[in-house]
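Chemist: Sequence and predicted structure are below.
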Amino acid sequence: MKLISWNVNGLRAVVKKDFQSIVDQLDADVISIQETKLHQDQIDLELPGYHQYFYDAERKGYSGTAIFTREEPINVTRGLGIDELDTEGRTLTLEFPKFYLIDSYSPNSQQELKRLDFRMQYDDALRGYMQRLSEDKPVVLCGDLNVAHEEIDIKNDKTNHKNPGFSDEERNKFSELLDSGFIDTFRYMHLDEVKYSWWSYRFNARKNNAGWRIDYFVISNNGKDMISKADILNDIFGSDHCPIELDLNL
């Protein structure tokens, strides 16, 4: 089963850049999207062969997640069940027979880490949610998790230390997630490989490959044997992020 995750930085914008041809090229069973920046009724998206599930932020033009899947899920859950964390359309879960898939657009801590407390609350709630689900069957978390975990995951680690996405607090929360029974699939399959999934639009960052790896597929330890392939598809354009891939043997 081929899974794709992609922060599109506006679904309407990427549709205008021929999203359909990218979908055809990816030929994935499930495509998880972050930062849709719309309400579902604002787009007429035809994706033949895919069921479409959206979780919109209350505020129009902001945040939002979506999953497009060939296989109809057993169940769909929007949010984490915590009111103060569930207004921005950040967490969408589909249950399949062999695993749960969680699509997360994790909050950005913002300049001067002014939203760090909200981010920490979200990370703790998401981790607890994942742990509860993993007691039933394997859990796959994908999405823009807005953190570069280690120095290898960011081009300029020294100058970005303590910046949003590379603060000690955010990196420690990601370590805490992995230590609680989860695997960073790309790093598990590519121990020393340097590859990024996001580049600033400024300073020719993508051309110079001055990027960050902030998009992940994470799987619970009880799903480790299902991992077949994990990759970052940095030859696909259309957003400031590129898609990432996880292939599972089910």
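Modeler: Thanks, I have it.
Chemist: all contacts plus neighbour counts: C-alpha atoms, from now on.
Modeler: Fine.
Chemist: so where do the strands sit in this protein?
Modeler: 2-7, 30-34, 51-55, 65-69, 75-78, 91-95, 100-105, 139-144, 182-184, 198-199, 211-212, 215-220, 227-232, 244-248 (DSSP state E).
Chemist: Run through the neighbouring helices and strands of the second one.
Modeler: Going back to what we said before, that points to strand 30-34. Applying 3 or more CA pairs under 8 Å, 6 or more residues apart in numbering; DSSP states H and E, we find strand 30-34 packed against strand 2-7, strand 65-69, strand 100-105, strand 139-144.
Chemist: Leu80: which of the ones you listed is closest?
Modeler: strand 100-105 (10.4 Å; CA to CA).
Chemist: Distance from the closest one to the middle of the chain?
Modeler: From the chain centre to the centre of strand 100-105 is a distance of 7 Å (CA atoms, centre = their mean, to the nearest Å).
Chemist: Pull out the buried residues from it.
Modeler: Tyr100, Leu101, Ile102, Asp103, Ser104, Tyr105 (16 or more other CA atoms under 10 Å).
Chemist: Output the helices and strands packed on strand 30-34 as TSV; include the columns distance to Asp231.
Modeler: Converted to TSV, the helices and strands packed on strand 30-34 look like this (distance: least, CA to CA, whole Å):
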stretch	distance to Asp231
strand 2-7	10
strand 65-69	19
strand 100-105	17
strand 139-144	13
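Chemist: Put this next to the first one:
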Amino acid sequence: MKLISWNIDSLNAALTSDSNRALLTRATLQKVIALKPDVIAIQETKLSVKGLTSKHIEVITQLAPNYNYAWRSSVEPARKGYAGTLFFYLKTLEEPKVTFPEIGAPTTMDAEGRIITLEFDNLFVTQVYTPNAGNKLERLADRQVWDQKYADYLAELDKTKPVLAVGDFNVAHHEIDLAHPDRNHMSAGFTDEERVGFTHLLSRGFTDAFRHVHGDVEGVYSWWAQRVRTSKVNNSGWRIDYTIVSDRIADKVTKAEMIDSGTRQDHTPIEIEIAE
């Protein structure tokens, strides 16, 4: 199976806008589709409560005619047009069972459209858009609860069949996972609490596929801050997007890479291939 995951920072804009950034986003989306993955996981869709509009579907039909899709939007009491996730999966695949899990997360997190799971005969494929702890870490305590609940959820899936979990986990696990660890120990995504949460997740029977394939390679990131114009040119990035697999299928991972998104800053797509 080949899967590509990407925090797109507004699927709505990518499909309907002609701004310079939207054009860059759409070009990257076209590149992803051209690679013909079995599954594409999209985070931060920012769709309305009603999800894909007729205009969105028209464009998707042109861009990705060989894919079915399943989406989940943020709904009340959460903010509208916020977060959200979507799967594309090839029409030639077995039809998966699609679920939209709620994990008992605090505040409105379960209503923010953050998890979708596809169940195939021999594998769960699930994506997540993990809540950010916030600029002033105002959501850090809630984020810690989320991390525990999410680890419990993946561990429960893993009791039935192997798991491939992908998405924007909003944490740089180790110092080699960001360019400037010394400046960011109190920054959202690199607090001790978030890093411990990710370590705990892996300890429940899961493997970081990128590190499994590449070891301690440095300088490979999946996100560069938009507000810093030179962040990508200078490779001042973070690796906060992951492909996680059940330990028992880790040796079946044949590829785990970042996909070049050119000059577009923010997240870049990530790719994983698993032998059947």
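Modeler: Thanks, I have the structure now. Everything numeric here is computed off the predicted structure, so don't read it as measured data.
Chemist: After superposition, what is the TM-score?
Modeler: The TM-score (TM-score structural alignment, normalised by the length of the first structure) is 0.94; 250 aligned residues with a CA RMSD of 1.7 Å.
Chemist: Can you lay out the strands of the first structure as TSV showing distance to Tyr122 of the first structure?
Modeler: Putting those into TSV (distance: least, CA to CA, whole Å) gives the following:
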stretch	distance to Tyr122 of the first structure
strand 2-7	18
strand 30-34	16
strand 51-55	16
strand 65-69	15
strand 75-78	14
strand 91-95	10
strand 100-105	10
strand 139-144	13
strand 182-184	17
strand 198-199	21
strand 211-212	21
strand 215-220	16
strand 227-232	25
strand 244-248	23
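Chemist: wait, doesn't Leu116 of the first structure sit right on Ser106?
Modeler: No. Checked against CA atoms under 8 Å, the pair Leu116 of the first structure and Ser106 is beyond contact range at 11.4 Å.
Chemist: Helices of the first structure, residue ranges please.
Modeler: Counting by DSSP state H, the first structure has helices at residues 11-16, 19-26, 116-134, 157-160, 168-179, 185-189.
Chemist: And those: which comes nearest Val147 of the first structure?
Modeler: Each of the helices of the first structure was scored for nearness to Val147 of the first structure using CA to CA, and the closest is helix 168-179 (6.5 Å).
Chemist: rewinding a little: Asp153 of the first structure: which of the strands of the first structure is closest?
Modeler: strand 211-212 (5.8 Å).
Chemist: and that closest one, which stretch of the second structure?
Modeler: Aligning strand 211-212 of the first structure against the second structure (TM-score structural alignment) gives residues 237-238.
Chemist: For the residue positioned nearest the centre of the first structure, which residues are in contact?
Modeler: The first structure has Gly143 as the residue nearest its centroid, 0.4 Å off, counting by CA atoms, centre = their mean. Residues near Gly143 of the first structure by CA atoms under 8 Å, 6 or more residues apart in numbering: 5-7, 32-34, 103-106, 215-217.
Chemist: run the last query once more with 10 Å
Modeler: Neighbouring residues of Gly143 of the first structure by CA atoms under 10 Å, 6 or more residues apart in numbering: 4-7, 32-35, 65, 90-91, 102-106, 214-218, 243-244.
Chemist: same question, Pro131 of the second structure
Modeler: Contacts of Pro131 of the second structure (CA under 10 Å, 6+ apart): 83, 109, 112, 114, 139-140, 142-144, 146-147, 168-170, 189.
Chemist: repeat for Phe87 of the second structure
Modeler: Phe87 of the second structure touches 5, 39-43, 67-72, 98, 116-118, 125-127, counting by CA under 10 Å, 6+ apart.
Chemist: Likewise for Arg171 of the first structure?
Modeler: Asn146, Val147, Ala148, His149, Glu150, Lys162, Gly165, Leu177.
Chemist: How about Val23 of the first structure?
Modeler: Contacts of Val23 of the first structure (CA under 10 Å, 6+ apart): Ile4, Ile31, Leu47.
Chemist: What separation do you get for Asn68 of the second structure and Phe190 of the second structure?
Modeler: Using CA to CA, to the nearest Å, Asn68 of the second structure is found at 36 Å from Phe190 of the second structure.
Chemist: quick revisit: Asp41 of the first structure: which of the helices of the first structure is closest?
Modeler: Closest of the helices of the first structure to Asp41 of the first structure is helix 11-16, at 11.8 Å (criterion: CA to CA).
Chemist: How about the contacts made by Ser187 of the second structure?
Modeler: Here Ser187 of the second structure is in contact with Ala133, Gly134, Asn135, Lys136, Leu137, Pro181 (CA under 10 Å, 6+ apart).
Chemist: Counterpart of it over in the first structure?
Modeler: In the first structure, Ser187 of the second structure lands on Asn163 (TM-score structural alignment).
Chemist: cool, and Val171 of the second structure?
Modeler: By TM-score structural alignment, Val171 of the second structure lines up with Val147.
Chemist: Please apply the same query to Asp38 of the second structure.
Modeler: So, by TM-score structural alignment, Asp38 of the second structure is matched to Asp29.
Chemist: now swap in His212 of the second structure and tell me
Modeler: If you follow His212 of the second structure across to the first structure using TM-score structural alignment, you land on Tyr188.
Chemist: and that match, how many neighbours does it have?
Modeler: As a burial measure, Tyr188 of the first structure scores 13 neighbours (other CA atoms under 10 Å).
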